[in-house]
Each structure stands twice: as structure tokens, then as C-alpha cells.
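Asks: okay, sequence plus prediction incoming.
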Amino acid sequence: MWLVDPLEWQYAMSLARSLLPELSYSRDIEAALAASKLGGLPLEALRRLDWSRPVIYMPPFEKLAEGSIVVAVEGFTARRLVTMGIKPDIVVTDLDFEPESAGLGSLAVVHAHGDNVERLQSAPPRRVFTVQVPPPPGTANVGGFTDGDRAAYLAYAMGAREITVSGFYPDVPVKRRDSVKARKLALARALLARLSRRVPLRFL
């Protein structure tokens, strides 16, 4: 199901391909079809939650905030929140950073793309699959590209009136500091700036 304007998706993918030409885009359709066959929860599982004022926590987060729903970006962040006594409602992940912790939230939103086809089998059982191609049955395209900005686009698609983002610090390396990571963060910055024209984004 499309949860983003296809033209907006085309813009994001065009920007991604220009900044990150080395990624495995040729396998994105294969990944989407694999996710479709694995079976995920319907979008109603997400829509039942209160998305009015979500708080999105990215890996290097430092500050906590009040909101209607807690969204962790990647398993690493989910584990950090749980150790602080906070159970995420949603974990947004492509199973790249501590995939074993992706199931610590109530639901996982697992992204399928050309570089993680082999990891999709390990997705938590309570999962909704997202893709970055026209979505086959049982998947959704919510927009965005990296886990962090995709979480914000998901919140917008779910009807958020204001989104709080804690931990978007592009100059603070967590997993690694290299050219690919730097370009991914530049892409995330551009897409979050674009989204901020449609919904208020508050950065902590």
C-alpha cells in the first residue's frame, strides 16, 4: 500500500541514487517480494496506536520527551530505551543495527531493501514490512530512505500533528564514521527538512 505520494517517493529515491550509487537498488524488488511472501501484520496494527504526538528516538539520543507514542530507530535504540525502563511502541529497522533487539517493541516496522534480503527471515514475528519500490501485497511504502527519516515519514503518514525527534546528531558517529554513513546522514537531513514543511518537527 502506498502511504506516500509516489512522486515524493521518486524524489527521495532519485536523491538516494545520486548520493549513494553503490547500494543494491537492483535487488529492491526482490526484497519487496520476499517480504510480501513472509507475511506481515496489516497496517491496522499501526493505525490502532495514537500517532498524534510521536517521539522518535535515534541511536545517539540523549534526551527523553513526553509524547503519545515511543518510536525507536533500530534495535540498538530499542535496547537502550528498555534499559531505561521505557518499552518502545514501535521499532523502525532494516535489521542492520542490533537486529536481535528489534523485537523489544510492541511492533516492528521492518524495511526490506536490496542490501538486507537475507536478513528478512530474522524479522520479529510482530512486524509490518515496508519497501522502497511500488509495494506488493502485504507491504507498504511510507517514504523516506534511512531508518530515521523513514520513521518520521511513517509518523506523518499515520497522522502525526507534531513529531519530536531525539538523537538526530549527524556529527556524532554511533555505528561507524565513513563516507557511506556521512552521505546517508546528509540524505536523512535533506528528507527531514523536506518533511518539516508539512508537519512540525521538534529536534532535541
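Replies: Yep, that arrived.
Asks: when you work out contacts or count neighbours from here on, use the C-alpha atoms and nothing else.
Replies: OK.
Asks: which parts of the longest helix anywhere in the chain are buried?
Replies: Assignment by DSSP state H gives helix 179-195 as the longest helix of the chain. Judged by neighbour count using 16 or more other Cα atoms under 10 Å, the buried positions of helix 179-195 are 184, 185, 187, 188, 189, 191, 192, 195.
Asks: list of residues touching that helix?
Replies: Residues from elsewhere that reach helix 179-195, judged by Cα atoms under 8 Å, 6 or more residues apart in numbering: 12, 15-16, 19-20, 144-146, 148-149, 152-153, 170.
Asks: ok, and here's another one to check against it:
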Amino acid sequence: MCKPAIFDPLEWAYVRSLAISLLPELSFHRDEEATRTAASLEGVDIGVLKDFDWGEPVVYMPPFEKVVGGSVVVAVEGYSARKLATRGIKPDVVVTDLDFEPEWVGAGRVVVAHVHGDNYWRVPKRDWVYTVQTWPRGCTFNISGFTDGDRAVYLAYYMGAERIAVSGFYPYATVKRADSLKQRKLFVAAHLLARLSRRVRIDFV
């Protein structure tokens, strides 16, 4: 039976407070509605991810170039899933909020889709793991993090990773756009990854 779970309430509270203070123009006021929508999608339990070996995962973020070995392959967004697929690599997990080449998220074995106040009306009902950024309900989960990239690393950490390789995190090399909002999101991501690196070894390649 699928039960909602929040992996670290205090970390979630910290991340949410930071994000709201730095990115007040985002639709945080719609996050509760987003969570209700995610619960209605009847996704799959996050326990399916435990079938993978999370000892030394590798997380690929846009715009990665270097391919390295890892016990589980995590692609951030459909963009990274596509790039891996063109190199003959099938991602084990795709972490996404469906805003960067969403047609490619199915290239992975398991999709972890994030539902929030700016996308909940366009998230489809699939056999996916649905994450949210409020207190979870139904078959939804809160793994903390804010951007898809740092959320993927939080996921690896909570799945038991001892060492995480990250390929493609270049805070000053934006792919989709280079406006102020994107730069502030990347600042939050960099801060959270630095914070998480005090708990688990993260190697940027």
C-alpha cells in the first residue's frame, strides 16, 4: 500500500523558506492545490526505487558532457535522458518537473515527477513516483530540494547513497534561459548542494 512520506521535515522547512524568500514571484500559494492534484493521479510508491543499487549513483544534469560510471544512472529532465539515450545509455531514474523536453522522460525506467504550483494542471496520470513541495498526501512524497538537479541529489542521498557523482552542474552555464529568475534558481541549487555535501560526499565531474 502506498503511504505518503516526507523524508526530512526540518530540511523541507528550511528549503521552502529559502526558496520563498529568494523567488517570491513563483506560485507557492498554489502548492497545496498541486499536492491534491498529485494525490489524485494515484502514482506508484517511492519504494520502487529501492530496487536499484544506490551506493554510488551518478546524476546527470543539463548540460552535462562527461559520462562516468555509477551504480545507478539518474537523468535530470527529459533533456538529459535524451542525451544519455543518444549515447546508448538508458537512465534508471528520470527526475523532472516536465519543463525541459518532457517527451523524453519515458526513456528512463522510473520517472520521478515533481508537481508544484506552476505545473500541476499539465502533469499526466502515469505509473510515476510523484513528489510535491508541501506536506504530502495520497501517494505523494516530499524529498526536499528545489530545482530538479538538487532534488535528484537529495533523492540519491535519502535512498542511501554513500558517494554521489554529479555531471553537468555548471551554475553559470544556463541552457534554457539566462534571466534573473533562472540565475536565482541556480543560486538556490548551488547552496543546497553545498549544504548536502556536508552529509554525503558529492563529486562534481
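Replies: Nice, I can see it. Bear in mind that the values here come from a model prediction, so they are computed numbers and not experimental data.
Asks: picking that back up, out of the contacts of helix 179-195 of the first structure, who's nearest residue 42 of the first structure?
Replies: residue 153 (17.9 Å; Cα to Cα).
Asks: from residue 173 of the first structure, how far out is the closest one?
Replies: The spacing between residue 153 of the first structure and residue 173 of the first structure, counted by Cα to Cα, to the nearest Å, is 23 Å.
Asks: same question, residue 150 of the first structure
Replies: Distance, residue 150 of the first structure to residue 173 of the first structure, by Cα to Cα: 19 Å.
Asks: surely residue 140 of the first structure forms part of a strand?
Replies: Yes. Under DSSP: H, G, I helix; E, B strand; the rest coil, residue 140 of the first structure falls within a strand.
Asks: which residues touch it?
Replies: Contacts for residue 140 of the first structure (Cα under 8 Å, 6+ apart) come out as 1, 2, 3, 129, 130, 131.
Asks: 10 Å - rerun?
Replies: Applying Cα atoms under 10 Å, 6 or more residues apart in numbering to residue 140 of the first structure gives the contacts 1-4, 32, 36, 42-43, 109, 111, 128-134, 154.
Asks: how about residue 34 of the first structure: what's its closest non-neighbour residue?
Replies: residue 117 (7.3 Å; Cα to Cα, 6 or more residues apart in numbering).
Asks: adding distance to residue 177 of the first structure, write the buried residues of helix 179-195 of the first structure out as CSV.
Replies: Formatted as CSV, the buried residues of helix 179-195 of the first structure follow (distance: Cα to Cα, whole Å):
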residue, distance to residue 177 of the first structure
184, 11
185, 11
187, 15
188, 15
189, 16
191, 20
192, 21
195, 25
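Asks: all strands of the first structure, in order?
Replies: Using DSSP state E, the strands of the first structure run over 54-57, 69-73, 90-93, 107-112, 127-131, 139-140, 163-166, 201-203.
Asks: make JSON lines out of the ones you listed and add distance to residue 82 of the first structure.
Replies: What follows is the strands of the first structure, written out as JSON lines (distance: least, Cα to Cα, whole Å):
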{"stretch": "strand 54-57", "distance to residue 82 of the first structure": "12"}
{"stretch": "strand 69-73", "distance to residue 82 of the first structure": "10"}
{"stretch": "strand 90-93", "distance to residue 82 of the first structure": "12"}
{"stretch": "strand 107-112", "distance to residue 82 of the first structure": "14"}
{"stretch": "strand 127-131", "distance to residue 82 of the first structure": "19"}
{"stretch": "strand 139-140", "distance to residue 82 of the first structure": "27"}
{"stretch": "strand 163-166", "distance to residue 82 of the first structure": "16"}
{"stretch": "strand 201-203", "distance to residue 82 of the first structure": "22"}
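Asks: pretty sure residue 62 of the second structure sits against residue 75.
Replies: Yes. Shown here, residue 62 of the second structure and residue 75 form a contact pair, counting by Cα atoms under 10 Å, at 8.8 Å.
Asks: out of these two, which sits in the busier spot?
Replies: Neighbour totals were compared for residue 62 of the second structure and residue 75, and residue 75 leads with 33 against 23 (other Cα atoms under 10 Å).
Asks: give the aligned equivalent of the more buried one in the first structure.
Replies: Residue pairing (TM-score structural alignment): residue 75 of the second structure is matched to residue 72 of the first structure.
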